[in-house]
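**Student:** what shape does this take:
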Amino acid sequence: MNKLGVHALVWAGDLSPESTRKVLSSTKAAGFDVAELSLHGPKVMDLALTRDLVQEHELEVGCSRGLTFDADVSSDDAATVARGVALLEEGIAITSEIGGKYFGGILYGAMGKYNAPVTKKGRQNAVDSLKRIADFALKKNVTLGLEVVNRYESNLLNTASQALAMLDEVNAPNVVVHLDTYHMNIEESDFMQPILECGSRLGYVHIGESNRGYLGSGTIDFSQFFHALAMIDYKGVVTFESFSSTVVNEQLSNALAIWRNLWDDGMDLARHAHEFMAGGINAAAKAREHH
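**Tutor:** A predicted model of the protein is given here:
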């Protein structure tokens, strides 16, 4: 059975000590194995406390982030690229310090709506930056996940095929593809082919409904998705992601366009998601056995 994770924004909008306590205790109470912490305001974090709480609750932890336009490693401007690399190295260092082994997200550019395609030079800057941070991460035993997101959040990696091409260029042993059903629903032709194409290079998965609310309340074909994971014998983490205007992180909520209230009760949402994901993964595994 895959380890199941939940994104911290189901519980709290920041990672202050008080919020971190809530995030980790709630993650455990809802039955999850992994907490994913979004490093969009790392200044408020107490890293020693976070590490202790992760151990106390017997959880695993992973981190994620996206870059801003003034710290964009896919920029043509060297100073902007350097600021992006510094933020990524900070994220890797934080992940390692709190006992995490995974740092993913939009590590290859800004998270936002671009007004033009990436330039040849910008793409090369992104590849070179990833090579550099992959090396940095390897020394800290951290795996990097390139999250494939939709066209309104990146102009670089919108499909699994694009991510695999970038993995080939970066050519580092600790860089993997990170797929997310919410983004796949917008950009991919189905939920099977991209997973089969990734195979062993798929290293992390986000489960999000088409409206980013309760699983099963939207249009995503989760059955096909879970069957595809079973077909490649995916052993990695499967993390639930959902956002509502109930829980606000000023930077992230606006960047992700969280304008509507899709739920009020994070615990009810998360327990439902855990059951939904475990059920789907188990059903797909059993179907595979009997095939």
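
**Student:** C-alpha from now on. contacts and neighbour counts both.
**Tutor:** Fine.

**Student:** hang on, Asn261 in a strand?
**Tutor:** No: looking at Asn261 with DSSP: H, G, I helix; E, B strand; the rest coil, it is coil, so not inside a strand.

**Student:** contacts for the longest helix anywhere in the chain, please.
**Tutor:** As assigned by DSSP state H, the longest helix anywhere in the chain is helix 266-290. Helix 266-290 has contacts (C-alpha atoms under 8 Å, 6 or more residues apart in numbering) with 1-2, 4, 6, 10-11, 26, 30-32, 214-215, 222-223, 226-227, 230-231, 240, 263.

**Student:** among those residues, which ones are buried?
**Tutor:** Buried by 16 or more other C-alpha atoms under 10 Å: 4, 6, 10-11, 26, 30, 32, 214-215, 222, 226-227, 230-231, 240, 263, out of those.

**Student:** just the ones of those in helices?
**Tutor:** Using DSSP H, the buried ones among the contacts of helix 266-290 in helices are Ser26, Phe222, Phe226, His227, Ala230, Met231.

**Student:** for the comparison step, fold the sequence that follows:
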Amino acid sequence: MTKLGIHSFVWTGGSTAEALEGAMEKSHRLGYGLIEFPRLDPKKFDVAWLAKRLENYGLKVVVTMGLPPDADVSSEDAASVKRGEAILDDAVAITRDLGGSKLGGIIFSAHNKYRSLPTQKGWDNSVATLAKVADRAKSSGVSLNLELVNRFETNLLNTTAQGLAYIEQSGSDNIFLHLDTFHMNIEEADPAAAIRLAGDKLGYFHIGESNRGYLGSGVIDFTAAFDALHAIGYDDWMTFESFSSEVVDEDLSVTCAIWRNTWTDNVEVARLAKAFIEAKQGEAERKAIANRTP
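**Tutor:** Predicted coordinates for the structure are as follows:
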């Protein structure tokens, strides 16, 4: 069975009850089994209400986020690191209360364009902080998943190899990798090899096109990616992520440079994405069966 999710920013840039309800209804109607929400401000919605609506729609949930510059756990400033740790603990609690089991995204640094290389002290601060948060999160049934993004969105972790080194240094068994085809297409020499390298440390997977739009309309080799996912036995959630200026979240639009309409019909892009992903998964499975040794 395909464990297929969709990012809420395909549907809405808002977090009002009405906006969240619409996002859940459309996700459910199109046959997605999970919805990904960015870090939600509990002051703007009722956590218990959202958890109940997710249950009513039969939707699983993943929460993702990026840390703000003044709460950068990869900073050398102790106050910033402390603020980041508190934000992460809060995000873990919200994920738990919504019934989720994964917190992902840029949780190891600020989500912005840096103007300098990371320092060893900054790296060590980030690793130590996430090790502590992961230990507490484990008791809540929530794992931490490091989204390896491109160089314009963090200076700390851009590749699978870096992410694995980070996890090893942390000593945690509750920190995993969150890979994304859009970012791997920029940073990895061989994205399919990077997926194989991740192996059982792959905890969450984003599927997005090189132009952030319709799957199959860019240059990403999805056939190789799905072959690699099948080869490592990945059977967890994979989530379609696509951004267009048709749906605006001010912070994300600036940070991720969403300056044009890659689509105008979000129902169409979501429907076609689901069909595309299921077809690619089917191809990978059929090839694997055909290539079995008699």
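
**Student:** TM-score of the superposed pair?
**Tutor:** Once superposed, chain against chain, the TM-score is 0.98 (TM-score structural alignment, normalised by the length of structure 1); 291 aligned residues with a C-alpha RMSD of 1.0 Å.

**Student:** if we can go back for a sec, tell me which of the buried ones among the contacts of helix 266-290 of structure 1 is nearest to Ser161 of structure 1?
**Tutor:** For those, the residue nearest Ser161 of structure 1 by C-alpha to C-alpha is Met231; the value is 18.2 Å.

**Student:** how about Ile133 of structure 1, what does it touch?
**Tutor:** Val85, Leu88, Glu89.

**Student:** give me the buried subset of the residues you listed.
**Tutor:** Val85, Leu88, Glu89.

**Student:** would you format the residues you listed as a markdown table with distance to Pro194 of structure 1 included?
**Tutor:** Below are the buried ones among the contacts of Ile133 of structure 1 laid out as a markdown table (distance: C-alpha to C-alpha, whole Å):
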| residue | distance to Pro194 of structure 1 |
| --- | --- |
| Val85 | 28 |
| Leu88 | 26 |
| Glu89 | 29 |
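
**Student:** need those residues in JSON lines (columns: secondary structure and distance to Asn185 of structure 1).
**Tutor:** Output for these, formatted as JSON lines (DSSP: H, G, I helix; E, B strand; the rest coil; distance: C-alpha to C-alpha, whole Å):
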{"residue": "Val85", "secondary structure": "helix", "distance to Asn185 of structure 1": "30"}
{"residue": "Leu88", "secondary structure": "helix", "distance to Asn185 of structure 1": "27"}
{"residue": "Glu89", "secondary structure": "helix", "distance to Asn185 of structure 1": "31"}
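
**Student:** for Glu188 of structure 1, state which of these is nearest.
**Tutor:** Nearest member of these to Glu188 of structure 1, counting by C-alpha to C-alpha, is Leu88, at 27.3 Å.

**Student:** contacting residues for that closest one?
**Tutor:** Leu107, Ile133.

**Student:** how near is Ser244 of structure 1 to Asn115 of structure 1?
**Tutor:** For Ser244 of structure 1, the distance to Asn115 of structure 1 equals 27 Å [C-alpha to C-alpha, to the nearest Å].

**Student:** more neighbours: these two, which one.
**Tutor:** Ser244 (22 against 8; other C-alpha atoms under 10 Å).

**Student:** now do the contacts for that one.
**Tutor:** Gly213, Ile258, Trp259, Arg260, Asn261, Leu262, Trp263, Asp264.
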